[in-house]
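*Asks:* Structure of the sequence below:
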Amino acid sequence: MGSALTTIGLPVALGIIMFGLGLSLTLRDFARVAKQPKAVVIALACQLIVLPVICFGLVVLFRLPPILAVGMMMLAASPGGTTANLYSHLFRGDIALNISLTAVNSVIAVFTLPLITNLAIAYFDPFDGALGMQWAKTLEVFAIVLLPVALGMLVRHFWPGFAKRMDKPVRIVSVIVLVVVIGGAVASNWQLLIDNFGRLAAITILFCLISLAVGYWVPRLFRVGRRQAVASSFEIGIHNATLAIVIAQTVMGSVELSLPAAVYGVLMFFVAFAFGFVIRGKAGVEEREEDGDAAPDAEPEASASRA
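*Replies:* Coordinates of the predicted model:
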């Protein structure tokens, strides 16, 4: 039962999620990248270069066993999850930027995820000299990630009314299927998960926090707008844990490899929610400071008008 849930249920659940993403995308979402090049380039640089380097440092610092170390690196290489759009909406981020980043990131991840995973396998050697993700498995990643998205985009293009009506039901179904499948997978591997939860909880929480912080403050450092920084934060900080789990269990055939993503997938919701309130409070302080700076300039004008 657990094996069937993993080999059939997880890919189906991810396929529904990615199809739902495709229903919300048009070619304009890819073209929009050209209108906000600085925000997009900075976010992608953080996602594709900074985070894998940080994750590697954490893995070495925490001295994770090789198989879990590779699982963490695979998680770091995964693109942003569709949940990032929801968090961006809740905390007043630029949702259009989120959608564009998710679209571009999903395409790039087809190449970068196998590359980073193979580098991690070569370095940590969890499979006793066995080769990593070969070309055929890379094609599987391509099929898992992009084909459902492309199908969703085609439906949106040719039947926009149907796509609009189906958007919410597909989201609901994907959540229900995902909960059932992951619940079954967790139940069938309960002892393995419990044995490793303690050592993975700290590193996944820290990685999530650092990802969110990098996603917000690096764009702000380069004078990207606050709403764009919020979108970048959640896009970079909320990884597609489901994708990492599917690749680990169905493409690579290792439940243990998927454990970092499984633990992260549970804890990230709480971490991201708390971080959202932190940056919302920070935004309030910034707005009050800006109002305070503007106040002295207003007084001479008021005095002049009274004179």
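
*Asks:* Could you use CA atoms for every contact and neighbour count after this?
*Replies:* Fine.

*Asks:* How many neighbouring residues does Gln249 have?
*Replies:* Look at Gln249: counted by other CA atoms under 10 Å, it has 20 neighbours.

*Asks:* now do Gly93
*Replies:* Neighbour count for Gly93, taken as other CA under 10 Å: 24.

*Asks:* another one to check against the first:
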Amino acid sequence: MGLAAVALPFALAVIMLGLGLGLAPADFRRVLAHPRATVVALVCQMLLLPAVCFGLVVAFGLSPVLATGMMLVAASPGGTAANLFSHLYGGDVALNITLTAVNSVLSVVTLPLVLNLSAQHFLGDGTDLGLQFGKTFQVFALVLIPVALGMYVRSRAPRLAERADRPVRIASVAILVLIIVGASLQERDSLGGYLRELGPVSLALLVCSLSVGYWVPRLCGVERRQAVASCMEIGLHNTTLAITIALGILGSSEMAVPGATYGVLMFFAAGAAGLLLRRTAPTATAAPVTSVPESEHP
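*Replies:* Okay, here's the model as predicted:
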């Protein structure tokens, strides 16, 4: 656990720094330009999805620690991979950036709340697998300080931020893979049993996340490109954050396994969802002449 306690927070800091390098204050102001799409997606992400996940872990009868770990995944904000998949499948990438930025800030409050309630429910009042004030402050530092630093670098040295953006993103993907492999190796003796137990519930959560992320906004009158962005944002979580909290802060390798399992499956599920959305897309894809490009919104 000594190496994990040092390496995982550093790895997450690199990922969050990369997120900050791609953000500007305008990304937060864009909430005012598309309030319906933003509010609907955030409600799905922060309220509906944890409720769905709770129902699934109870229905599938997960063990208490794994159930708490799965709730930790559901409470984690969207990851930067959502931007890539949204771009590949015709989503509103600007909305993805806005949702990731806002949700990453809000998760400093919502994630400890969901995790502590889940730990209390599944593990009992006497458990130490929760985020008390000191550990919550660690989450705050790991999430917001690197993002703020990245935004500061972008504002002061935009060319440096632009040059660093791609290498940091590549490093983020490599780090995610290494973290998933490391978490899996740490529990290798029990990995087969965990996969049999977690595979079905992870796939069920993915199907629900991607479906909720697309259809709830559409039913609320959100246009299709923004619904695709919401679909990817809600389906692709920052599993690195979930694994870092489980391993690096709480010291539980078992609680990290749901994040590793979800982190592997989510790319395949998001790819399948994207292909399905592309096949069902309207044949007329030309934008109306009166539409305003996202970059021209104030």
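
*Asks:* Neighbours of the counterpart of Leu195 of structure 2 in structure 1, how many?
*Replies:* With TM-score structural alignment as the criterion, the equivalent of Leu195 of structure 2 in structure 1 is Phe197. Phe197 of structure 1 has 17 neighbouring residues, counting by other CA under 10 Å.

*Asks:* Which residue is the nearest non-sequential neighbour of Phe197 of structure 1?
*Replies:* Val263 (6.8 Å; CA to CA, 6 or more residues apart in numbering).

*Asks:* Just to confirm, what residue in structure 2 is aligned with the one you found?
*Replies:* Under TM-score structural alignment, Val263 of structure 1 pairs with Thr261 in structure 2.

*Asks:* Now do the same contact list for its match.
*Replies:* Contact partners of Thr261 of structure 2, counting by CA atoms under 8 Å, 6 or more residues apart in numbering, are Ile180, Leu195, Leu198, Gly199, Ser202.

*Asks:* Relative to structure 1, what is the average displacement of the host helix or strand of it?
*Replies:* Assessed by DSSP states H and E, Thr261 of structure 2 sits inside helix 253-279. Compared with structure 1 after fitting, helix 253-279 of structure 2 has a mean deviation of 0.7 Å; criterion: mean CA distance after the TM-score superposition for structure 1.

*Asks:* What of stretch 176-184 of structure 2?
*Replies:* Looks like 3.2 Å for stretch 176-184 of structure 2 (mean CA distance after the TM-score superposition for structure 1).

*Asks:* Map the contacts of Thr261 of structure 2 onto structure 1 and name those still in contact.
*Replies:* Compared against structure 1 with both residues aligned by TM-score structural alignment, their matches' CA atoms under 8 Å, the contacts of Thr261 of structure 2 retain Leu195, Leu198, Gly199, Ser202.

*Asks:* List buried residues within these.
*Replies:* Buried by 16 or more other CA atoms under 10 Å: Leu198, Gly199, Ser202, out of these.

*Asks:* how near is whatever residue of structure 2 lines up with Asn105 of structure 1 to Pro77 of structure 2?
*Replies:* By TM-score structural alignment, Asn105 of structure 1 lines up with Asn103 in structure 2. Asn103 of structure 2 sits 6 Å away from Pro77 of structure 2, going by CA to CA, to the nearest Å.
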